[in-house]
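**Student:** model the following, please.
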Amino acid sequence: MRQFTAIVNPTAGGSAAAAALLDVARPLREAGADLETQYSRSLAHAQELARDAGARGRVVLAVGGDGMAGGVGGALSGTDALLGLVPAGRGNDFARALDLPTDPAALAVALLNHEPREVDIIEVESAVHQRTVALGSVYAGVDALANRHANNATLLRGAASYYAGGLRAVTTWRAARYRVTVDGQEHLHTGYTVVAANSGYYGSGRLIAPDARVDDGLLEVVMIREAPRRLFFALMNELKTGAHVRRPEVRILRGKEIRIAADREVPYGADGEVEAILPVTVRVLPGALRVLC
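**Tutor:** Now for the predicted structure:
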């Protein structure tokens, strides 16, 4: 019987995280599993708690959104520790990529019985953030600005907050000139964004990179070039299904190490959490994390 340590940040996600954990905790304990809960003071403290629990042979449950999953997952990467996710954030995009059950009882069954899967992670380096880890994607441009607006939203949650943030960001965005280096080869790009995706989803269920796989050892690089704003709004709607990749304004590359720079201050984000300015270098770490899914 697996033993679990749930890590919760009481200041991020609030009652949603507590409620999500409670719903999963009940069937876990009814099955006879040992479950302890640790409350973190910060993401760094959550990582410290995760490393300690993993070293004790316990399954570490990241309770929260993609940022919490990435932070805890980064702490466990390169070890034999098992990560479990209890989605309770705005986006939950990495859980979506893993096809995790949304029903708490079904999720408990997966955590108790399913075999771990080795998945890739993204190592992120910049002048500001010397080394961080992301599970889903790193994105530089209008989507990073949209994510900032979504995180600051008080009246909207989930997909609605991302959509509203996107509309606000697009109306003020001017095209940036990017230099995107993929495995040593430089590509010039003028447009809205560059996304280095390990998972296909970002922005609360938008399928930015339909062919991305979390265990293929590669990152999908999605570049959306300059276009009339009305076209970009149409493209935003196509992100629901991934149909945008058929447009000539969208270019997709694949690689293991990507450096993104720009001719002006362009924000980038990672899994909805990191907010910084280009340049940034990202690289895939194949099979670095063991996840129950």
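
**Student:** going forward, measure contacts between C-alpha atoms and count neighbours the same way
**Tutor:** OK.

**Student:** surely Ala197 is in contact with Met223?
**Tutor:** No: applying C-alpha atoms under 8 Å, one finds Ala197 not in contact with Met223, separated by 11.0 Å.

**Student:** more crowded one of these two?
**Tutor:** Neighbours around Ala197 and Met223, counted as other C-alpha atoms under 10 Å, are more numerous at Ala197. The numbers are 31 against 24.

**Student:** flag every buried residue along stretch 114-126.
**Tutor:** Under the neighbour-count criterion of 16 or more other C-alpha atoms under 10 Å, stretch 114-126 has 116-126 buried.

**Student:** which ones among the residues you listed map onto strands?
**Tutor:** Taking DSSP state E, the ones among the buried residues of stretch 114-126 that sit in strands are 116-125.

**Student:** now those as JSON lines including distance to His189?
**Tutor:** Shown next, in JSON lines, are these (distance: C-alpha to C-alpha, whole Å):
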{"residue": "Pro116", "distance to His189": "39"}
{"residue": "Arg117", "distance to His189": "35"}
{"residue": "Glu118", "distance to His189": "33"}
{"residue": "Val119", "distance to His189": "30"}
{"residue": "Asp120", "distance to His189": "27"}
{"residue": "Ile121", "distance to His189": "25"}
{"residue": "Ile122", "distance to His189": "22"}
{"residue": "Glu123", "distance to His189": "23"}
{"residue": "Val124", "distance to His189": "21"}
{"residue": "Glu125", "distance to His189": "21"}
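
**Student:** so which of these comes closest to His149?
**Tutor:** Proximity of those to His149 (C-alpha to C-alpha) peaks at Val124, which lies at 22.2 Å.

**Student:** let me see the ranges of the helices in the stretch 1-150 of the chain.
**Tutor:** Along the stretch 1-150 of the chain, the segments classed as helices by DSSP state H, counting those that start in this stretch run 14-30, 43-55, 66-76, 93-97, 104-113, 142-151.

**Student:** mind putting those into TSV with mean neighbour count and distance to Val274?
**Tutor:** Below are the helices of the stretch 1-150 of the chain laid out as TSV (neighbours: other C-alpha atoms under 10 Å; distance: least, C-alpha to C-alpha, whole Å):
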stretch	mean neighbour count	distance to Val274
helix 14-30	17	20
helix 43-55	19	12
helix 66-76	26	8
helix 93-97	23	16
helix 104-113	18	28
helix 142-151	24	9
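
**Student:** here is the second sequence; please produce its structure so I can put it next to the first one:
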Amino acid sequence: MPLDPTTICVIANPRSGRNSQDAQAIHAAMEVFGTATLRHWQDGEDMKDAVRRAVDDGFTTIVAAGGDGTVMGVANALVHGDANLAVLPLGTFNYYARGLQLPQDPRAAAQAILNGHPHRISVGAVNGTVFLNNASLGIYPAILKQRESVYERFGRRRIAAHWSVLKTFMRYRKPWRVTLSMNGRTQTVSTPLIFVARSAYQLERFGLPGAAEISDDDLVLFIAQAEGRLALLKTTWRLCTRKVALNRDVTLLHADSFTIDTRKSSLLAAYDGEKSRMPTPIRFEILRDALSIILPDAADRVDTP
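**Tutor:** Below is the predicted model:
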């Protein structure tokens, strides 16, 4: 039975109304949604507040209109609740939506949401913050931080993004030394990157193993083995060309929870493209059956590249 459009609230970034491409996509989706409600959270407003207000107003399905960062933000507001999360993909990569086999066309995506059905899933969390695709410590959060400053100076251009990666790599000196506690054991690890995956689709895109462990509701932990700058560049190239090898480039571990500790009082963490500084020790864990999502029915699923 299709979802009742009157119970659906579409939550969109305030900037999407000024972005002609996103505005057109949202308009097309709303034509399909019919009597559903569209809301933009206000500049300076916490997105969680806008989502929770929609739930308090009686909406039972909240559609995150945006990219993976927007979807993650809405998920954090809905975790452990009864309202459903649905996704209208408007981002660049849309890993989460692609993993659900949602159409990328806004009209088709809206119709798939209407025809879909609720399903509870387990999600990853880092120090209590939900992530749906991945979280990481080390050089990738540093790249995101560098990218912000480069964007402020040169604008949001692809070459500026590439420059932020190169600039971060050139400043790289030596691996981080951390203490990993997992499955009752503790070990010291030296690495430039700890990457924690929850998206089987994303792993398959990069030719990485771990999909079976994710299906078993574990976190999949990749520890980069590169010691120096050249080794890190080689690992990055192998990742881009889908040639990363276990035990040569990365170590793979999996568990439903683990902690990372250092002598520092906090570490910069990235999660689904967002970042923040978090107090140590940093705890990664699976929150079981914590989120209700709208899954597309078989007839509406698409194979996405």
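
**Student:** how about the buried residues of stretch 114-126 of the first structure in CSV, adding distance to Asp216 of the first structure?
**Tutor:** CSV is the format used below for those (distance: C-alpha to C-alpha, whole Å):
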residue, distance to Asp216 of the first structure
Pro116, 16
Arg117, 12
Glu118, 10
Val119, 8
Asp120, 8
Ile121, 11
Ile122, 12
Glu123, 15
Val124, 18
Glu125, 21
Ser126, 24
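
**Student:** nearest to Arg247 of the first structure, of these?
**Tutor:** Closest to Arg247 of the first structure, out of all of these and judged by C-alpha to C-alpha, is Ile122, at 26.9 Å.

**Student:** residue in the second structure matching the closest one?
**Tutor:** By TM-score structural alignment, Ile122 of the first structure lines up with Gly124 in the second structure.

**Student:** nearest to Leu289 of the first structure among the helices of the stretch 1-150 of the first structure would be which one?
**Tutor:** helix 66-76 (6.9 Å).

**Student:** how about that closest one, aligned to which bit of the second structure?
**Tutor:** Helix 66-76 of the first structure maps onto residues 68-78 of the second structure, going by TM-score structural alignment.

**Student:** center of the second structure, which residue is that?
**Tutor:** Centroid-nearest residue in the second structure: Asp272, 2.7 Å away (criterion: C-alpha atoms, centre = their mean).

**Student:** residue contacts, that residue?
**Tutor:** 68-69, 72, 131-135 (C-alpha atoms under 8 Å, 6 or more residues apart in numbering).

**Student:** hmm, try it at 6 Å
**Tutor:** By C-alpha atoms under 6 Å, 6 or more residues apart in numbering, the residues touching Asp272 of the second structure are 69, 133-134.

**Student:** from Thr262 of the second structure, how far off is it?
**Tutor:** Distance from Asp272 of the second structure to Thr262 of the second structure, counting by C-alpha to C-alpha, to the nearest Å: 23 Å.

**Student:** please apply the same query to Ile293 of the second structure.
**Tutor:** From Ile293 of the second structure to Thr262 of the second structure the distance is 35 Å (C-alpha to C-alpha).

**Student:** more neighbours, the two?
**Tutor:** Counted by other C-alpha under 10 Å, Ile293 of the second structure and Thr262 do not tie: Ile293 has more neighbours, with 24 against 16.

**Student:** for that one, which non-adjacent residue is closest in space?
**Tutor:** Leu85 (4.5 Å; C-alpha to C-alpha, 6 or more residues apart in numbering).

**Student:** mind listing the helices for the stretch 151-293 of the first structure?
**Tutor:** Using DSSP H, counting those that start in this stretch, helices in the stretch 151-293 of the first structure cover 158-172, 229-238.

**Student:** deepest-packed of those helices, please.
**Tutor:** helix 158-172 (a mean of 18; mean count of other C-alpha atoms under 10 Å).

**Student:** what residues of stretch 179-199 of the second structure count as buried?
**Tutor:** Those would be 179-182, 189-199, for stretch 179-199 of the second structure by 16+ other C-alpha under 10 Å.

**Student:** buried ones in the longest strand belonging to the second structure?
**Tutor:** With DSSP E setting the assignment, residue counts place strand 282-295 as the longest strand in the second structure. Using 16+ other C-alpha under 10 Å as the test for burial, strand 282-295 of the second structure gives 282-287, 290-295.

**Student:** helices or strands up against it?
**Tutor:** Counting contacts by 3 or more C-alpha pairs under 6 Å, 6 or more residues apart in numbering; DSSP states H and E, strand 282-295 of the second structure packs against strand 84-89, strand 117-126, strand 257-261.

**Student:** turn these into a markdown table, columns for distance to Ala28 of the second structure.
**Tutor:** Shown next, in a markdown table, are these (distance: least, C-alpha to C-alpha, whole Å):
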| stretch | distance to Ala28 of the second structure |
| --- | --- |
| strand 84-89 | 11 |
| strand 117-126 | 22 |
| strand 257-261 | 41 |
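
**Student:** among those strands, which is nearest Ala36 of the second structure?
**Tutor:** Among these, strand 84-89 comes nearest to Ala36 of the second structure, with 12.9 Å by C-alpha to C-alpha.

**Student:** give me the mean deviation of the closest one from the first structure.
**Tutor:** The superposed strand 84-89 of the second structure is, by mean C-alpha distance after the TM-score superposition for the first structure, a mean 1.3 Å from where its aligned residues fall in the first structure.

**Student:** no further queries at this time; thank you.
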